[in-house]
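Trainee: Everything below, folded, please.
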Amino acid sequence: MSASDYRVPGPDYLVAGRYRLRSKIGGGGMGAVWLAHDTLLDREVAVKQVLSVAGMTEDSAAQMRQRAMREGRIAARLSHRNAIAMHDVALESGEPWLVMEYLPSRSVAEILHQTGTLPVHQVAQIGAQIADAMTEAHTAGILHRDIKPGNILIAEGRNAGLVKLTDFGISRSKDDVQLTQTGVITGTPAYFAPEVARGEDPSEASDVYSLGSTLFTATEGEPPFGIDDNSLVLLHRVARGEINPPKRSGQLEGALLAMLEPSPARRPTMAEVRDRLAQVAAGDNGNTAMILASPLDRPSPGRPPHRPPTRRIPTTTESGLPAVTSSGPRWQDAAQTHPPVTPDPWQVTQHSQPSAPVFGLQPPQPQSRHLGLAAAVFLVFVVLAAIAITLIAVIR
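Mentor: So this is what the prediction gives:
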C-alpha cells in the first residue's frame, strides 16, 4: 500500500468493517489508542492503532505487523481480573489494530500528577493486585518489561477502584521470536532494573524491580533514581543501582528495598511480593484475600487511619544490601524508637489538598460529625421541653 492510498483514521472511521472510532484516548510507543464502538457486539472497546506501515519497506512493514500480532497473542494468553483483556486483532488495509477491553479510568501517573503521592496502604494494595496479575503472567512465560505508573489504570464510574495493568506492547514471551534489534533497549529508563539498563536480557526479576520502582514513586513522589530530562544520564544512574533512600514509604520500606535489590538473583519472586504487599495493605489482622479481590477505596469519615503497630525493615548483609533468601526476603520487626506520626491518609505532598477528588469520591469532612452530634443534643432538649410542657398542662 502506497502513502497516497492510505487514509488517516479519525472519528467515525470504521476499522475492519466493525469498529467505529469515537475519540482518541491515549498513545504510546507503538501508536494511538482510540475509544471505539464494536458494531457487531454493541459494546465500547479500546482500539490500538499500530504505527502506520505506509511508506515503509515491505520487510519493515512485515515486521511491524508481526510485532502487533505478537502483542495480541501475548496479551490474549493472560486472563486475569487485574489485566486489560485482549479481544481481537483486526486488519484494516493490511495494517493491524489491537482491540482491547475499554476501562473508563485514570492511570496512576495521572493521579500522581494531581496528588503527588498516594497513601501507603493503598499503594500496597495496588502493588499486590498488579503482582497477582504478573504472577500469572510469569507462570505463563510472559514478561511485561514496561511496568510503570502510566501503565496501571484505576477505574472510575461503575467499576470505581478496579486496578488493571495494561500495555503489553513491548512484552515478550520466552518462547516467542525476538523482534527487537539486538542491543536496543525498550521501556522507560526511570523504571528499568539495573541489569536491563546495562543491556542484559530482562527477566521475571526485572519486572519485580520495575514494580518496586513504580510503588516507590507512588509513595515518595518521584522514582528511586530521581528525575532527569537527559535519558542517557538517567540510564547510567540506573545501571549503577544506587537508589535514593525512601523517606515516606513507612511500612512498605522493607518490601520496596527487597524489590529494588540490585542483584536480580536476590530479589523476591512476584508471588512473594504479592503476598507481602497484601499483608501490608491488610494490616496485622486483616484479610489478605480481600485485599487482592476488592477494589480500592478511600477512607470514610468514620474509618480510623491505617497504622500497623510496627515498622518492617529488611535484614541486611555485610555489604548493607537487603538480605533475600531462596525462599524470599526476610523481613524483621524493628521496635519504634518514637511514636509513629500518622498523617491524614489522603494528605498530599505537592498540594495541601487535591484539586479534584481521587477515584470520584469526596474528601472526608471531619467537622461533619461534630455538627451532627450538636444537632442531636439540641433535638433531645427540644423533645424533653415539649414533654414537660405537656405534663404541666395535663396537671392543671
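Trainee: rest of the way, CA atoms for contacts and neighbours
Mentor: OK.
Trainee: Skipping its backbone neighbours, what lies nearest Ala131 in space?
Mentor: Spatial nearest neighbour of Ala131, chain neighbours left out: Arg274 (5.0 Å); criterion: CA to CA, 6 or more residues apart in numbering.
Trainee: what's the answer for His80, then?
Mentor: Of all residues not flanking His80 in the chain, Ala133 sits nearest, at 6.0 Å (CA to CA, 6+ apart).
Trainee: that's a helix at the one you found, yeah?
Mentor: Yes: assignment of Ala133 by DSSP: H, G, I helix; E, B strand; the rest coil places it within a helix.
Trainee: Okay, the residue most central in space within the chain and Val382: tell me how far apart.
Mentor: In the chain, the residue lying closest to the centroid (CA atoms, centre = their mean) is Ile152, at 3.2 Å. Relative to Val382, Ile152 is positioned 54 Å away (CA to CA, to the nearest Å).
Trainee: all helices for the stretch 1-150 of the chain, in order.
Mentor: 58-76, 108-115, 120-139 (DSSP state H, counting those that start in this stretch).
Trainee: wait, what's in contact with Pro308?
Mentor: 251, 283-284 (CA atoms under 8 Å, 6 or more residues apart in numbering).
Trainee: Give me the neighbour count for Leu51.
Mentor: Leu51 has 18 neighbours, counted by other CA atoms under 10 Å.
Trainee: Quick one: residues contacting it.
Mentor: With CA under 8 Å, 6+ apart, Leu51 has these contacts: 30-32.
Trainee: Dump the residues you listed to JSON lines, plus neighbour count and distance to Leu260.
Mentor: Converted to JSON lines, the contacts of Leu51 look like this (neighbours: other CA atoms under 10 Å; distance: CA to CA, whole Å):
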{"residue": "Met30", "neighbour count": "16", "distance to Leu260": "28"}
{"residue": "Gly31", "neighbour count": "15", "distance to Leu260": "31"}
{"residue": "Ala32", "neighbour count": "15", "distance to Leu260": "32"}
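Trainee: Quickly name whichever of the residues you listed is closest to Arg77.
Mentor: Of all the contacts of Leu51, Met30 has the smallest distance to Arg77: 20.1 Å, by CA to CA.
Trainee: this one next, for a side-by-side:
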Amino acid sequence: MRPVGSKYLLDEPLGRGATGTVWRASQRETAGAEAAVAGRPGETVAIKVLKEELANDPDVVMRFLRERSVLLRLTHPNIVRTRDLVVEGDLLALVMDLVDGPDLHRYLRENGPFGPVAAALLTAQIADALAASHADGVVHRDLKPANVLLRTDGEQLHPMLTDFGIARLADSPGLTRTHEFVGTPAYVAPESAEGRPQTSAVDIYGAGILLYELVTGRPPFAGSTALEVLQRHLSEEPRRPSTVPEPLWTVIERCLRKNPDERPSAENLARALRTVADGVGVHSTPAQVDAALGVAALLAPDPAPAPVPDAPGAPGAADPTQVLPTGAGAGSYDPSAATSVLPATGGPGGPGTPGQGADPTAVMPPVPPGQDGPQGPGDPNHPWQSQLQGVRDRNEQTQVQYLDPSEDPLRRRPQRQPAPQPPAGPRQQQPQQRYAPPPQQYAAPPPQQYAPPQQQQYAPPQPQPQRPEPRPAREPRPPREPRPPRQRSANPMRIPGLGCLKGCLFTIILLVIAGWLIWELTPLQDWVAQGKGYWDAIGDAISTVTDWISQLTDAGSNL
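Mentor: The predicted structure is shown next:
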C-alpha cells in the first residue's frame, strides 16, 4: 500500500488512461477544511494519480492549485464528485467518490447497443450534468463512453460523468502546441481539430457522437489513423442508420452540426431527448408522438455558450503582459495600462536617435552606362540577366532523362578513349628516326677531349626540333551486347562432390537408403543377433554363395 499525502492509502489499480491511473484507495484520517468532503477513517474512495509529465510541469501544478475551488464545488447527481486534491512533491492526485460499476464503453462492448428509448434517457442525464457544469463555467472537452461510469440502482442504470477538469489541467502551454488538441479523435469537435476558439458547444458535439454510438454500437466517423478521423469530422456528414427513429435522428443531426452556433444548449438537449423518449416508445400517445416529431423546435442554440478557459476573454485566462515601471515615471505605474512599446531607433540624426524613423531601405547603385553596353532589364549584359542566366545554366546541368542501355556503365565495360589527334601538318621525319640516336653519340672522342667516354655513352638524346608523329588512333570497340539471362536447368540440384550443402544432404539420404536396404535384404540382422565377427560373417557369406552355386550345378547335371 502506497500513501498519498497524509490521509489516503492506495490499495489496487482500477484503470489506466491517457492522463493517469485510477486506484481504489482508503482514507486514513478525516480530511481538513481544504477538502470538499471530510470523510471518515476507513472509507473507500477512488484516487486518480496524474502522470509524471503532468506533475513535473509547473504550469499544470499552478493550474491545479488555481482551479481547486472550481473542481471541488462542481456537484451534481450525474457527476462523480471530487472530494479532495493532493499536491505532494512530484505527485498530483484527485480524490473522488468510488463508483462500483463498469464504464459505458465496456458496457457497450459486452452487451451491445441500446434501444432508442434507453439511449435517449441515458444521454438526457448526461446532458443534465453538462448543463450544470456549463452554468458553472466548466467545459469537459473529452466526453466519451469511457468517461461515463454506470452505477446500478436495482435494474436502473445511473450514468456518472467523470474526469471533469482533467482536459483543462492537461491543456498546458508546456505540454500542448497550436497544432494539437485535447480530446479523443473519434469524439473531437471540428473547431477543436482546426484550432479555432472553443466553447461549451464541443461537449454538445461529443454528446451527439455518444448518442450515435449508443444506438449503433460504433461512432459515426472512423479511420485507420487519427488524421483520417479528424478529416472526416471536418468534411463528412453522418448517415442515418435504419434502426434510428426520425425524431432521435433529428437530435443527433443537430448536435453534430459543423457550425457550433447551430448546436443546442445542454439544457435544451436534455429536454428534447426526454420528449423523444416519450414519443418513440410502444406506449406513446398520439400527443407524445406529435411532440417527438416536432422536437426540432426544442433544440434552440445556446445564446451565451460557456467559453473554454485560456481563450481570450474567458474566466481564468492569463493576464495581459505588462511592462515594469522604470525611470522617473515609476511612481505613476498603472497596472491596467496598456503594454508600452520601446522607442524606435535610427533616423537622420544617426543610429539611436529617439523619435526618428528607421533608415530607408538602401538600393544598390546601378551599373554606369557605357561600360558594358546599354544597361536595361532586357539587355543580356545587364546584371539581373547575367544572374538569371547563371541560375538557368546551373539548373540545366543536372537533368533526369532516359539512359540508353549501351551507355549504362553498369551494363558495359569501360571503353578506352582514343588519343587526341594533333593538328595536321607536313611530316618531315620518318617514324624510324624517332628513336635513332645521334650519329656522334657512339663516336670516339677526339684526342684533345679528356672527358671519359662514359659521359657521352649514356647521355640523353638531343631534343628534336620537329614534333614526332603520334600513333595511329585505334578504332573504338563496338559495345558488347548484354548477355542473355542464364536459363536454369530442369534439375537445379548439383552435386559437385561434397562441396555444397545440397550435395551433402543428397549423399546422406542415399547412404541412409542404402543402409536400410542392406539391413533388410541381407542376413546382416542375423549376424548381428548371433554376435559373429566380421571375418566369420564374411566366411559364412562365401560358404553360402558356394553352396548355392553347387546346388545350381547339381540341378543342371540332374537335368
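Trainee: quick revisit: excluding chain neighbours, what is closest to the residue nearest to the centre of the first structure?
Mentor: Excluding the flanking residues, the one nearest Ile152 of the first structure by CA to CA, 6+ apart is Leu165, at 4.7 Å.
Trainee: So which bit of the first structure is the helix or strand containing Ser192 of the second structure matched to?
Mentor: According to DSSP states H and E, Ser192 of the second structure maps onto helix 190-194. Helix 190-194 of the second structure corresponds to residues 194-198 in the first structure, going by TM-score structural alignment.
Trainee: If we go by neighbour counts, what in the matching stretch is buried?
Mentor: Residues 194-197 are the ones in stretch 194-198 of the first structure that count as buried (16 or more other CA atoms under 10 Å).
Trainee: could those be laid out in TSV, adding distance to Thr315 of the first structure?
Mentor: Below are these laid out as TSV (distance: CA to CA, whole Å):
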residue	distance to Thr315 of the first structure
Pro194	22
Glu195	23
Val196	26
Ala197	27
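Trainee: Just give me the closest of those residues to Pro304 of the first structure.
Mentor: Using CA to CA, these come closest to Pro304 of the first structure at Pro194, 39.2 Å.
Trainee: picking that back up, aligned to the residue nearest to His80 of the first structure, what sits in the second structure?
Mentor: Ala133 of the first structure maps onto Ala129 in the second structure, by TM-score structural alignment.
Trainee: I figured that match was touching Leu74, is that so?
Mentor: No: between Ala129 of the second structure and Leu74 there is no contact under CA atoms under 8 Å: 9.9 Å.
Trainee: Of these two, which one has the most company?
Mentor: Ala129 (24 against 19).
Trainee: any idea how far Arg394 of the second structure is from the more buried one?
Mentor: Taking CA to CA, one finds Ala129 of the second structure at 68 Å from Arg394 of the second structure.
Trainee: I figured Pro263 of the second structure was touching Pro301, is that so?
Mentor: If you look again at residue 263 of the second structure, you'll see it is Arg, not Pro. Yes: here Arg263 of the second structure reaches Pro301: they are 5.3 Å apart, a contact under CA under 8 Å.
Trainee: So which of these two has more stuff around it?
Mentor: The residue with more neighbours, out of Arg263 of the second structure and Pro301, is Arg263; 26 against 19, by other CA under 10 Å.
Trainee: Neighbours of the nearest residue in space to Leu122 of the second structure that is not next to it in sequence, how many?
Mentor: Nearest residue to Leu122 of the second structure, sequence neighbours excluded (CA to CA, 6+ apart): Pro159, at 6.9 Å. Neighbour count for Pro159 of the second structure, taken as other CA under 10 Å: 25.
Trainee: and Pro159 of the second structure, which of the three is it?
Mentor: strand.
Trainee: Could you do Glu520 of the second structure as well?
Mentor: Per three-state DSSP, Glu520 of the second structure ends up helix.
Trainee: Report how many residues lie close to it.
Mentor: Other residues close to Glu520 of the second structure by other CA under 10 Å number 11.
Trainee: Check Thr390 of the first structure too.
Mentor: Neighbours of Thr390 of the first structure using other CA under 10 Å come to 11.
Trainee: what's the answer for Leu388 of the second structure, then?
Mentor: The number of residues near Leu388 of the second structure, taken as other CA under 10 Å, comes to 12.
Trainee: Just tell me the aligned range of the host helix or strand of it in the first structure.
Mentor: Per DSSP H and E: Leu388 of the second structure is located in helix 383-397. With TM-score structural alignment applied, helix 383-397 of the second structure matches no range in the first structure.
Trainee: which residues touch Trp97 of the first structure?
Mentor: 47-50, 68, 89-91.
Trainee: Excluding sequence neighbours, find me the nearest residue to the equivalent of it over in the second structure.
Mentor: Residue pairing (TM-score structural alignment): Trp97 of the first structure is matched to Ala93 of the second structure. What sits nearest to Ala93 of the second structure in space, not counting adjacent residues and going by CA to CA, 6+ apart, is Val49, at 4.3 Å.
Trainee: Just want to check the distance between the alignment partner in the first structure of that neighbour and Ile25 of the first structure.
Mentor: Alignment note (TM-score structural alignment): Val49 of the second structure maps to Gln49 of the first structure. To Ile25 of the first structure, Gln49 of the first structure is 11 Å away according to CA to CA.
Trainee: try Ala258 of the first structure
Mentor: From Ala258 of the first structure to Ile25 of the first structure the distance is 36 Å (CA to CA).
Trainee: okay, the two: which has more neighbours?
Mentor: More neighbours surround Ala258 than the other of Ala258 of the first structure and Ile25, with 28 against 13 (other CA under 10 Å).
Trainee: what helix or strand is that one on?
Mentor: Take DSSP H and E as the rule and Ala258 of the first structure turns out to sit in helix 253-259.
Trainee: Show the subsequent helix or strand relative to that helix.
Mentor: Trace forward from helix 253-259 of the first structure with DSSP H and E and the next one is helix 270-282.
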